[in-house]
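Undergrad: Structure here, sequence nowhere to be found:
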């Protein structure tokens, strides 16, 4: 009875809604302006479909249903006692050799074999990324100018940094990245943090060549940002300290081309700043020293350092012309 009542109500709602939506007539204005959303272009079809569905529900609800006749449950079939007790015999096969049966233990539980559960093989664990791996990936992404992925890698590098050396390197990398993006305030803050951590590393390892170079590179970043912001005194102080650190190696950088190139770059950065302040003779001396270093590098590896030597030679000639004029 409840199903019939629900069918009648639902059928009336669908039939009247479809009647109004299809435009067959008006039953007040309750559904005339009904917004059908994406089905609005198919309003007549939706209206007819709703009307027909409602009519079918009304007919189905009002049609009397015949009463079902109760079916008797069939009586169980009793087998004859002789047939019920007799086992079903299979076709007799050829006799097989009698297997050797192990002695039965007294305790049935102890005799039950223990089967180890089958453990599905787990997928191999992904390799653990090290700090150096992330730095190498950051350099590669920066060269490819994939800045979004480089920023994500840099964030992971900052979180992974553990000791003072790794923190100094990651903050220096952050400074380089922010400076390349034009965010000088963020770059200056990152370089200052790198200098603080690098000083701690150098204090713990005062005779370490790498600690001197780490502090010098962080100071060079401080000087670059200070020069870009017009803070020339701060830039001069940072460049001079970086150059002093690289000169203090006592010739140990001779076996490291990267360290010699860093010395040449420090000389030229300080020389450019000296020239901007009107100290042309001091700038000329610095460029001559840089030219000697760059010439030795280019002689050993022309493909790698030939362009640096050409640039240094051009700047040296320009300064000599200014001093002579």
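TA: Great, that's in hand. Given the structure is predicted, the values throughout are model-derived calculations rather than measurements.
Undergrad: Every contact and neighbour count from this point should use C-alpha atoms.
TA: Fine.
Undergrad: helices and strands around the longest helix seen in the chain, which ones?
TA: Looking across the chain with DSSP state H, the single longest helix is helix 302-324. For helix 302-324, the elements it packs on are helix 280-300, judged by 3 or more CA pairs under 8 Å, 6 or more residues apart in numbering; DSSP states H and E.
Undergrad: Show me what counts as buried in the helix it packs on.
TA: 280-281, 283-284, 286-288, 290-291, 293-298 (16 or more other CA atoms under 10 Å).
Undergrad: That one vs helix 302-324, what angle?
TA: 160 degrees (axes from the mean of the first three to the mean of the last three CA atoms, to 10 degrees).
Undergrad: counting contacts, what elements does helix 280-300 pack onto?
TA: Helix 280-300 sits against helix 257-276, helix 302-324, with contacts defined as 3+ CA pairs under 8 Å, 6+ apart.
Undergrad: residues making contact with the longest helix of the chain?
TA: For helix 302-324, contacts defined as CA atoms under 8 Å, 6 or more residues apart in numbering pick out 280-281, 283-284, 287-288, 290-291, 294-295, 297-298.
Undergrad: tilt between that helix and helix 257-276?
TA: 20 degrees.
Undergrad: Could you pull out the buried residues of helix 302-324?
TA: Neighbour-count burial for helix 302-324, counted by 16+ other CA under 10 Å, picks out 305-306, 308-309, 312-313, 315-316, 319-320.
Undergrad: before we move on, what about stretch 156-168?
TA: Buried-residue list, stretch 156-168, by 16+ other CA under 10 Å: 157-158, 160-161, 164-168.
Undergrad: Comparison target, given below:
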């Protein structure tokens, strides 16, 4: 039987009408009888004689096509045709969805691409540092800066991967955001950045037509600025951040993201010894924080960032020898941290900020010769660090903070000439790091080098304490 879907347009209009006797009648009750059944003799009937009138094959074919045409126009035919079309649509949708699934962008895949980029950037910077000849101090600074940059980039990878996932799948995601994220997922950061540069002009043009309605269109540019930073293309990142913030100076997300970038760059400049560059970036970061506070005065995060900025500028002033200026910044950061900690005692982050600020104050007091004040500040910081570490023993960050607090106490003991206290505090610190190391937690090469130096000092202090003890026993007439 001929499939009605195979009937060609020219077959629907026969050249001449079929014989009337051969034309089947269609009805709404069901499909017409098979054409072959019309010519089949009834059981027991005599076969037709040679001179009997036979059905013309051509007329029979035309009659069959005409019958299907009539039936297709009937109610049953329309119903089944609709079902066939619907099935085709469902099949097509399923096919398209399966293809989309093949290119489904996931945060873990984005993270893998970004981690590979960070490691490639680190290796490039490390090779450049090791190529420095004749100035071991400059070489060491560049190596430390490369390592610090890698650590900072790795710390931001999760947030960056999640941001790309968000701009590609959010309710306001557009085709540029989706394509940018897909290219990053499939081809990596360099290809994604090449693509966004071809789209930058159009994105800005669309934004300028209606700034309030189209601010979301700037999200691919903001995310790409972070991608430039991950690639180590700092000047491209700097320019793109400045452009986005210039277009949307009242956009908290852009101000905050730019602030984080500037802090990272200033920290790296301090490590490299370029204090002027560090001051420029710290100053601009403070301007971003001030803008955030002006937009949302009651938002505690902006106060938190203000305290962090004061910590950083305090560090910079210490590097320049301005201890009084550093103390002012540290005291300001501590005042903010104490206010936030008091406002929400259950907020672990605010409690940690207070602990860090206390350590900064202890450091500057020690540098100014106030060892009693330094000891008091570090002991108060230790109390907070111990509570946080006990609240979640699996939290590597809390454990590291606890180790740092013990280190600070050890430095004060060293300054006071108390080798017993030094061995006790630094020994506890080394035990914490050893536990982290056994658990597979990341410890940077520079940290390991510092730990080796501290371990040697602890061994020396323990040996000295043993010698002093033996001398005291001998003086008493013991064995």
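TA: Ah, there it is. None of these values were measured; they are calculated from a predicted model.
Undergrad: circling back to that earlier point, including distance to residue 191 of the first structure, could the buried residues of helix 302-324 of the first structure go into a markdown table?
TA: Listed next are the buried residues of helix 302-324 of the first structure as a markdown table, based on distance: CA to CA, whole Å:
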| residue | distance to residue 191 of the first structure |
| --- | --- |
| 305 | 27 |
| 306 | 30 |
| 308 | 26 |
| 309 | 28 |
| 312 | 27 |
| 313 | 31 |
| 315 | 28 |
| 316 | 30 |
| 319 | 31 |
| 320 | 34 |
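Undergrad: so which two of these are the farthest from each other?
TA: 305 and 320 (22.6 Å; CA to CA).
Undergrad: Residue 295 of the second structure and residue 253 of the second structure: what is the separation?
TA: 12 Å (CA to CA, to the nearest Å).
Undergrad: actually residue 266 of the second structure, sorry about that
TA: Taking CA to CA, one finds residue 266 of the second structure at 20 Å from residue 253 of the second structure.
Undergrad: Can you lay out the helices and strands packed on helix 280-300 of the first structure as a markdown table showing distance to residue 58 of the first structure?
TA: Converted to a markdown table, those look like this (distance: least, CA to CA, whole Å):
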| stretch | distance to residue 58 of the first structure |
| --- | --- |
| helix 257-276 | 90 |
| helix 302-324 | 89 |
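Undergrad: Give the buried residues for the longest helix anywhere in the second structure.
TA: Secondary structure assigned by DSSP H gives helix 136-169 as the longest helix of the second structure. Buried residues in helix 136-169 of the second structure, counted by 16+ other CA under 10 Å: 138-150, 152-154, 157-158, 160-168.
Undergrad: And for stretch 196-204 of the first structure?
TA: Applying a neighbour-count criterion of 16+ other CA under 10 Å, one finds 197-202 buried in stretch 196-204 of the first structure.
Undergrad: just stretch 121-141 of the second structure next, same as before
TA: For stretch 121-141 of the second structure, by 16+ other CA under 10 Å, it's 121-122, 125-126, 129, 138-141.
Undergrad: Helix or strand: which one has the residue of the first structure most remote from its centre?
TA: Most distant from the centre of the first structure: residue 82, at 78.0 Å, with distances by CA atoms, centre = their mean. Following DSSP states H and E, the helix or strand that holds residue 82 of the first structure is helix 81-85.
Undergrad: coming back round to it: out of the buried residues of stretch 156-168 of the first structure, which comes closest to residue 128 of the first structure?
TA: Within those, distances to residue 128 of the first structure taken as CA to CA reach their minimum at residue 160, with 11.5 Å.
Undergrad: Spatially, what comes nearest to that closest one if we skip its sequence neighbours?
TA: Sequence neighbours aside, residue 131 is the residue nearest to residue 160 of the first structure in space, at 6.6 Å (criterion: CA to CA, 6 or more residues apart in numbering).
Undergrad: burial measure for that neighbour, as a count.
TA: The number of residues packed around residue 131 of the first structure, counting by other CA atoms under 10 Å, is 17.
Undergrad: correct me, but it touches residue 161?
TA: Yes - the pair residue 131 of the first structure / residue 161 is scored as a contact, 6.9 Å apart, by CA atoms under 8 Å.
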